[in-house]
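# this one's structure only:
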C-alpha cells in the first residue's frame, strides 16, 4: 500500500512539474511576442549579438592582459543584450581530428587547432556564456557559411547584427560582409574585436567603417541598449 502511495505521489509531482514547465514556456513566448510588437510600434530595429571564435586555442596564445580586456568588454555587451531581452549567439570553430572538414591550409600544413572534443575548441571559461544561448559551430571564416545563422536571424526578425570576437581581418570581416550582403545593418564593437595582425585589422576596419558596417565602442552600444529599454512602455 505504501509503495502504491509513493508511486501516486511521484506521478502527481511529475504532472505538476510538467505543467509548470509548459506554463513557463507559454509565458516566455507571450512576453517575447509582446516585446516584438512594441518594438514594431516604436519603429525600433531588432539587434542580435554574435560573438565569434573566442575559444581557448586562440586566446591561449594571446597576451593575457589583451585577452582579459577583450573578454571583459565582450561580457559587458553580453549583459546589456540580455538585460534588453535581445538574442545572443556564440559562434566557434571546431574541426574533426582527421581535419577532413577543415579548410585547405589546415589540411595541407596539418594545422591541428580547434579540434572537436578538446579544451581548445571550447569557449574561454571567463566568458559570460549561458546554456540557454544559441551556439553555432562553423567550419570556415564566415559565421554564415553552411550554418543556421541566416535562418535564426530571419526567424527572429533581426535587422542589425552586432559583432564581437576575433580576428578582425578574417572571421569578423567575413561575417560583417556576409551580413551586409543579406541587407542587415552591422555594428562592429571596436574594443570587443581584435586580431593577431594589427596592420591587417586596421586596414579591414578602415575599409568596413561607414560602408559595410559602423564601428562603435562597448560603452556606446551599451548606452544605446539602455536608452532603448527606457523607451519601452512600462507594463
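Nice, I can see it. Computed from a predicted model, the values in this text were never measured in an experiment.
# could you use CA atoms for every contact and neighbour count after this?
Fine.
# contacts only, for residue 80.
222, 225, 226 (C-alpha atoms under 8 Å, 6 or more residues apart in numbering).
# most centrally placed residue in this structure?
Nearest residue to the geometric centre of the chain (C-alpha atoms, centre = their mean): residue 89, 2.4 Å.
# drop anything exposed from the contacts of residue 80.
222, 225 (16 or more other C-alpha atoms under 10 Å).
# for the longest strand along the chain, which helices and strands make contact with it?
Determined from DSSP state E, the single longest strand within the chain is strand 185-194. Using 3 or more C-alpha pairs under 8 Å, 6 or more residues apart in numbering; DSSP states H and E, the elements in contact with strand 185-194 are helix 64-83, strand 160-166, helix 173-181, strand 214-216, helix 218-231.
# adding another structure so you can compare the two:
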C-alpha cells in the first residue's frame, strides 16, 4: 500500500528558535526530542520509498484566508504570525524539506480542509498516512479523524507529536487510538 509521512506544522512560528506563537510548543518539542524522533521516522520512510509531505499553516500576506473571529487564528494578523513567504511559515531548518517532498499549505486546523492533500493522495495512489508534528491536540487529531472518515489507514507516531503539555498530548493519543493505529519512530514500519 502506498504511504505518505506527513510532518505537520513544524514551522518556525511554532517551534523555531525565536518562535512567536504559543511558547509551550518549543518547550515540549525539546522535552520530547521531537526533531530527532521525526528525523528517525523520516529515514525509515525514505528507506521504504514512502512519500513525505510537509503540512504548513499559513495565510497570504494580507491575511485574506484568516478568520478574524476565530479563537485560534484571530490574533494571527495582529501579531504578524503565520504569514506565507516569511520565516515563520518555513519548516524549521533541522527538518527542512528535500527535493520531491510535497508542500501542503493549510488555512485551518485539518490538513485536508481547503488544501491540495486529497488530490495529491489520489493522484499518487496513497492510502496510508503516517502523522507527526504539532499539535497532537489540533492538527494531528483533526487530520487523523478526517483521514479515517475518508477511508484512509492512519498511523500516528506518538513520539513524533507534541501538544502544549504532556497531559494534552497523552489525552490526544488516547483519543486517537480508536480511529488510528499508534506507533513510535522506533517501531514504525512504512
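In hand now; what should we look at? On a predicted model such as this, the values are computed, not experimentally measured, just so you know.
# ok, back up a step: superpose on the second structure and give me the mean offset of the longest strand of the first structure.
Here strand 185-194 of the first structure, set against the second structure after superposition, deviates by a mean of 0.6 Å using mean C-alpha distance after the TM-score superposition for the first structure.
# beyond that strand, next helix or strand please.
Using DSSP states H and E, the helix or strand that follows strand 185-194 of the first structure towards the C-terminus is helix 198-208.
# stretch 42-59 of the second structure aligns to what range in the first structure?
Here stretch 42-59 of the second structure aligns to the first structure at residues 78-95, judged by TM-score structural alignment.
# mind checking the longest helix of the first structure?
If you go by DSSP state H, the first structure has its longest helix at helix 2-42.
# what about whichever helix or strand comes after that one, how far off from the second structure?
Using DSSP H and E, the helix or strand that follows helix 2-42 of the first structure in sequence is strand 47-52. Mean deviation of strand 47-52 of the first structure relative to the second structure after superposition (mean C-alpha distance after the TM-score superposition for the first structure): 0.9 Å.
# tell me the residues of the second structure aligned with strand 47-52 of the first structure.
Going by TM-score structural alignment, strand 47-52 of the first structure sits over residues 3-8 in the second structure.
# before we move on, the earlier item: okay, the helices and strands packed on strand 185-194 of the first structure in JSON lines with distance to residue 100 of the first structure next?
Listed next are these as JSON lines, based on distance: least, C-alpha to C-alpha, whole Å:
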{"stretch": "helix 64-83", "distance to residue 100 of the first structure": "30"}
{"stretch": "strand 160-166", "distance to residue 100 of the first structure": "23"}
{"stretch": "helix 173-181", "distance to residue 100 of the first structure": "22"}
{"stretch": "strand 214-216", "distance to residue 100 of the first structure": "36"}
{"stretch": "helix 218-231", "distance to residue 100 of the first structure": "38"}
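# what's the most buried one of the ones you listed?
Ranked by mean neighbour count, those are led by strand 160-166 with a mean of 24 (mean count of other C-alpha atoms under 10 Å).
# what about the host helix or strand of the residue nearest to the centre of the first structure, distance to the chain center?
Per DSSP H and E, residue 89 of the first structure falls inside strand 88-93. Between the centre of strand 88-93 of the first structure and the centre of its host chain there is 5 Å, according to C-alpha atoms, centre = their mean, to the nearest Å.
# what angle sits between it and helix 64-83?
140 degrees (axes from the mean of the first three to the mean of the last three C-alpha atoms, to 10 degrees).
# between strand 88-93 of the first structure and strand 160-166, how many degrees?
Using the same axes, to 10 degrees: strand 88-93 of the first structure against strand 160-166 is 40 degrees.
# got the contact list for strand 88-93 of the first structure?
By C-alpha under 8 Å, 6+ apart, strand 88-93 of the first structure touches 48-55, 78, 81-82, 114, 121-123, 133-140, 143.
# relative to strand 47-52, how tilted is it?
Going by the same axes, to 10 degrees, strand 88-93 of the first structure makes 20 degrees with strand 47-52.
# the aligned partner of residue 127 of the second structure in the first structure: neighbour count?
In the first structure, the residue matched to residue 127 of the second structure (TM-score structural alignment) is residue 159. If you count neighbours by other C-alpha atoms under 10 Å, residue 159 of the first structure ends up with 18.
# touching, residue 159 of the first structure and residue 180? I think so.
No: at 10.4 Å, residue 159 of the first structure does not count as touching residue 180 under the criterion of C-alpha atoms under 8 Å.
# and the strand holding residue 89 of the first structure, how far from the second structure on average?
Mean deviation for strand 88-93 of the first structure: 0.7 Å (mean C-alpha distance after the TM-score superposition for the first structure).
# buried sites along that strand?
Neighbour-count burial for strand 88-93 of the first structure [16+ other C-alpha under 10 Å]: 88, 89, 90, 91, 92, 93.
# thought residue 217 of the first structure was touching residue 191?
Yes: counting by C-alpha under 8 Å, residue 191 is a contact partner of residue 217 of the first structure at 5.9 Å.
# coming back round to it: Throw together a PyMOL command that grabs the buried residues out of the contacts of strand 88-93 of the first structure.
Those of the contacts of strand 88-93 of the first structure that count as buried under 16+ other C-alpha under 10 Å are selected in PyMOL with:
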select buried, resi 48+49+50+51+52+53+54+55+78+81+114+121+122+123+135+136+137+138+139+140+143
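# tell me the counterpart of residue 196 of the first structure in the second structure.
Checking TM-score structural alignment: residue 196 of the first structure goes with residue 164.
# can you tell me how far residue 25 of the first structure is from residue 37 of the first structure?
18 Å (C-alpha to C-alpha, to the nearest Å).
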